[in-house]
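# Predicted model follows, preceded by the sequence.
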Amino acid sequence: MRIETDFKLDFKDVLIRPKRSTLGSRSEVDINRTFRFRSGIDWTGFPLVAANMDVTGSMGMAVALSSFGAMTALHKHYPVEKLIEFFGREDTSNVFFSLGTTESDREKLAAVKQHARIDKICLDVANGYTEKFVQLVSEIRDENPEAVIMAGNVVTGDMTEALILAGADIIKVGIGPGSVCTTRKMTGVGYPQLSAIIECADAAHGLKGYVCADGGCTVPGDIAKAYGAGADFVMLGGMLAGHDECEGEIEYEERDGERVAVGMTFYGMSSDTAMQRYSGGVAGYRASEGKTVRVPYRGPVTHTMQEITGGVRSMMTYIGAMRLKEVPKRTSFVMVGAQLNNIFGS
């Protein structure tokens, strides 16, 4: 048994210290980044990714976020025919094809590739620490030499390095921080997300790889902190839930004789809801590690994206970063006991 005594941090534990700046306006900063991946693909855009959950990782979300230069990891439950039709278009450069570890997932990818070009792949499991997963990353790289591969999830530098060496371009970082994830409650396993990003980013960047912070962001300021910690990409689930572009079940109420949308169902992909829908229930050898919640209906995702991009732009002016790539070098975190004045509510 071993106890690590050095302090680990989450988003709630820090604020970003402002610095003297020559920037005069949020309009002067550039929130886009250009990446060159080892596969030879170049990509330029705002490095935000809608999570590959079957509520947020929708085709409608992909179209909406693309207008902001942001990305979407489609959920893995679309039928082959619909995926062929979608990826047959010319506007999928900001879209990841998602798959898990089953043979049927790999067969679906192969079937779609016969009819459409897939140049971004999200290889997603809850536990990225198994030797089987490392081997799978290597096999997917061999089968897709020209694709960008995002793989995870992990929270430590050693496995970040292992997955990059196996062939991944982007490592997905996060175990348990998501709003509808109960892994920490059910297993006791996890890692504070800010420290996980810092440590995994250090490991990835030493090998010319990248990291995607997956989970834990509840407000635009958390996204800003993730970039400051070294995240190259930030993946969002709960912050993008409840919008028109999602595929969750919308709830309605009668108000003054009119039917009004008031909420939407949102659930983790290891929840009872997801396993009932796709696997016929929770298998006897496992427990649910996700929850099902009702989030308020929030209309089109455009307003939320404007808040996010505006928050990131403002952060950059506070620390004097003209380009998003400069943010980690311009970021100093200060530990705090509290962040917000909630006298009038949160």
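Yes, it's here.
# Every contact and neighbour count from this point should use C-alpha atoms.
Fine.
# Just checking, which helix or strand succeeds the longest helix belonging to the chain along the chain?
In the chain, taking DSSP state H as the definition, the longest helix is helix 302-319. Sequence-wise, the next helix or strand downstream of helix 302-319 (DSSP states H and E) is helix 327-330.
# Remind me what whichever helix or strand comes after that next one packs against, helices and strands.
Later in the chain than helix 327-330, the nearest helix or strand by DSSP H and E is strand 333-335. Contacting strand 333-335 under the criterion 3 or more CA pairs under 8 Å, 6 or more residues apart in numbering; DSSP states H and E are the following elements: strand 14-16.
# Please compare the first structure with the one that follows:
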Amino acid sequence: MDTTGTFEMCAELAKHKCLTAIHKHYSIEEWKKFTKEHPECLDYMAISAGTSESDFKKLVELVEACKLKMICLDIANGYSEHFAETIRRVRKQFPKKIIMAGNVVTADMTEELILAGADIIKVGIGPGSVCTTRKKAGVGYPQLSAVVECADAAHALGGKVISDGGCTNPGDMAKAFGAGADFVMLGGMFAGHTESGGQIVEINGKKFKEFYGMSSSTAMKKYSGKVANYRASEGKTIRVPYKGHV
């Protein structure tokens, strides 16, 4: 998410040995500048990428130029042969890098993506606080059940899983770990901070920051200029009370 997966957020979270999946819309020059100024973050950051040819070319250039160690192949719904093929292609290009991939919610696809070359599977379709996929596309799976199922499959093959989405408090994180997750990915809980993306707006004397999913119309218009005629928005845009530094 470009509202939470920022360089500024990474610099702070790395101090606590927490990983940050950096959004894919930073330029190559911005990547080079940040990694040169913050080499300590290289152990705690992953570059996000999609499945297009342009995504792959940029990924190759960035990983080699910035000596990145982790890659996060990220699409809203990982149930396609094209996604598995992308993982195989990235694994062939980077045999020693850590590859995270998702999102999926079932054991069979977890196994397929690990066998394709992924080390860590992102689990979750529709649980996010600003995600509307379950309503718009009719696709989803209760998060706790998905984590239990996918973790069992991944661990049997020596892989790991990230529970991605649905956490609004520390107790939700505890449940995810209890269900078998090796990592928990947070978005909404980090929204609204100084290190988050977006401008601070003031309404009736109170400060807010904008927060939205990357499949929302806000994100698509920001980076593509419009919502493509073959797509529907699968996210909403909200204002989160400004929380200061993370």
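Structure received. Everything numeric in this text was worked out from a predicted model, so none of it was measured.
# Got a TM-score for the pair?
After superposition, the two chains reach a TM-score (TM-score structural alignment, normalised by the length of structure 2) of 0.96; 244 aligned residues with a CA RMSD of 1.1 Å.
# List the buried residues for the longest helix of structure 1?
For helix 302-319 of structure 1, the neighbour count (16 or more other CA atoms under 10 Å) marks 302, 304-305, 308-319 as buried.
# ok, now stretch 166-176 of structure 2?
By neighbour count with 16+ other CA under 10 Å, stretch 166-176 of structure 2 contains the buried residues 166-167, 173, 176.
# cool, stretch 236-254 of structure 1 as well?
Applying 16+ other CA under 10 Å to stretch 236-254 of structure 1 flags 236-248, 250-251 as buried.
# so how far is the first residue of that stretch from its last?
End-to-end distance for stretch 236-254 of structure 1: 31 Å, by CA to CA, to the nearest Å.
# and what of stretch 179-199 of structure 1?
End to end - CA to CA - stretch 179-199 of structure 1 spans 22 Å.
# what do you get for stretch 125-132 of structure 2?
This stretch, stretch 125-132 of structure 2, spans 10 Å end to end (CA to CA).
# Structure 1: matching residues for that one?
Stretch 125-132 of structure 2 corresponds to residues 175-182 in structure 1, going by TM-score structural alignment.
# about what we covered before: can you list the buried residues of stretch 166-176 of structure 2 in a markdown table and add distance to Leu73 of structure 2 and secondary structure?
Formatted as a markdown table, these follow (distance: CA to CA, whole Å; DSSP: H, G, I helix; E, B strand; the rest coil):
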| residue | distance to Leu73 of structure 2 | secondary structure |
| --- | --- | --- |
| Gly166 | 20 | coil |
| Cys167 | 21 | coil |
| Met173 | 23 | helix |
| Ala176 | 21 | helix |
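# Turn these into a markdown table, columns for distance to Gly225 of structure 2.
Output for the buried residues of stretch 166-176 of structure 2, formatted as a markdown table (distance: CA to CA, whole Å):
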| residue | distance to Gly225 of structure 2 |
| --- | --- |
| Gly166 | 29 |
| Cys167 | 31 |
| Met173 | 35 |
| Ala176 | 36 |
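# The equivalent of Cys66 of structure 2 over in structure 1 - how many residues pack around it?
With TM-score structural alignment as the criterion, the equivalent of Cys66 of structure 2 in structure 1 is Ala116. Ala116 of structure 1: 16 surrounding residues under other CA atoms under 10 Å.
# returning to what we had before: specify which member of the buried residues of stretch 236-254 of structure 1 is nearest to Pro145 of structure 1.
Set against Pro145 of structure 1, the nearest of the buried residues of stretch 236-254 of structure 1 by CA to CA is Leu236 (27.3 Å).
# Could you find the counterpart of that closest one in structure 2?
In structure 2, Leu236 of structure 1 lands on Leu186 (TM-score structural alignment).
# what sits against the residue minimising distance to the centre of structure 1?
Nearest to the mean C-alpha position of structure 1, by CA atoms, centre = their mean, lies Met235 at 1.7 Å. Neighbouring residues of Met235 of structure 1 by CA atoms under 8 Å, 6 or more residues apart in numbering: 48-51, 212-215.
# tell me which element it is part of?
Using DSSP H and E, Met235 of structure 1 falls within strand 233-236.
# just Ala174 of structure 2 next, same as before
Under DSSP H and E, the secondary-structure element containing Ala174 of structure 2 is helix 170-178.
# That helix vs structure 1, average offset?
Here helix 170-178 of structure 2, set against structure 1 after superposition, deviates by a mean of 0.4 Å using mean CA distance after the TM-score superposition for structure 1.
# Return the distance of Val95 of structure 1 relative to Gly290 of structure 1.
Applying CA to CA, the value for Val95 of structure 1 to Gly290 of structure 1 is 25 Å.
# Could you grab the helix/strand/coil label for Phe86 of structure 1?
Assigned with DSSP: H, G, I helix; E, B strand; the rest coil, Phe86 of structure 1 falls in the helix class.
# Map it across to structure 2 for me.
For Phe86 of structure 1, the aligned residue in structure 2 is Phe34 (criterion: TM-score structural alignment).
# In this structure its match contacts Glu8, no?
No. Between Phe34 of structure 2 and Glu8 there is no contact under CA atoms under 8 Å: 9.4 Å.
# still on that earlier bit, which other helices and strands does the helix holding Ala174 of structure 2 contact?
Under the contact rule (3+ CA pairs under 8 Å, 6+ apart), helix 170-178 of structure 2 is packed against helix 143-156, strand 183-185.
# Of the ones you listed, flag the one that's most buried.
helix 143-156 (a mean of 21; mean count of other CA atoms under 10 Å).
# Packing partners of that helix?
Judged by 3+ CA pairs under 8 Å, 6+ apart, the packing partners of helix 143-156 of structure 2 are helix 107-116, strand 120-123, strand 160-164, helix 170-178.
# Ile250 of structure 1 reaches Phe266, doesn't it?
No. In this structure, Ile250 of structure 1 is not within contact of Phe266 by CA under 8 Å, at 9.9 Å.
# hmm, back to that, ok, and the most crowded of the contacts of Met235 of structure 1?
Ala213 (32 neighbours).
# Leu109 of structure 1: neighbour count?
20.
# so which of the contacts of Met235 of structure 1 persist in structure 2?
Retained in structure 2: 212-215, out of these (criterion both residues aligned by TM-score structural alignment, their matches' CA atoms under 8 Å).
# Relative to Ser179 of structure 1, which of those residues is nearest.
Proximity of the kept ones among the contacts of Met235 of structure 1 to Ser179 of structure 1 (CA to CA) peaks at Gly215, which lies at 7.5 Å.
# and that closest one, what pairs with it in structure 2?
Per TM-score structural alignment, Gly215 of structure 1 is aligned with Gly165.
# and the residue nearest to its match when sequence neighbours are not counted, how many neighbours does it have?
Using CA to CA, 6 or more residues apart in numbering and skipping the chain neighbours, the partner closest in space to Gly165 of structure 2 is Gly128 (4.5 Å). Neighbour count for Gly128 of structure 2, taken as other CA under 10 Å: 20.
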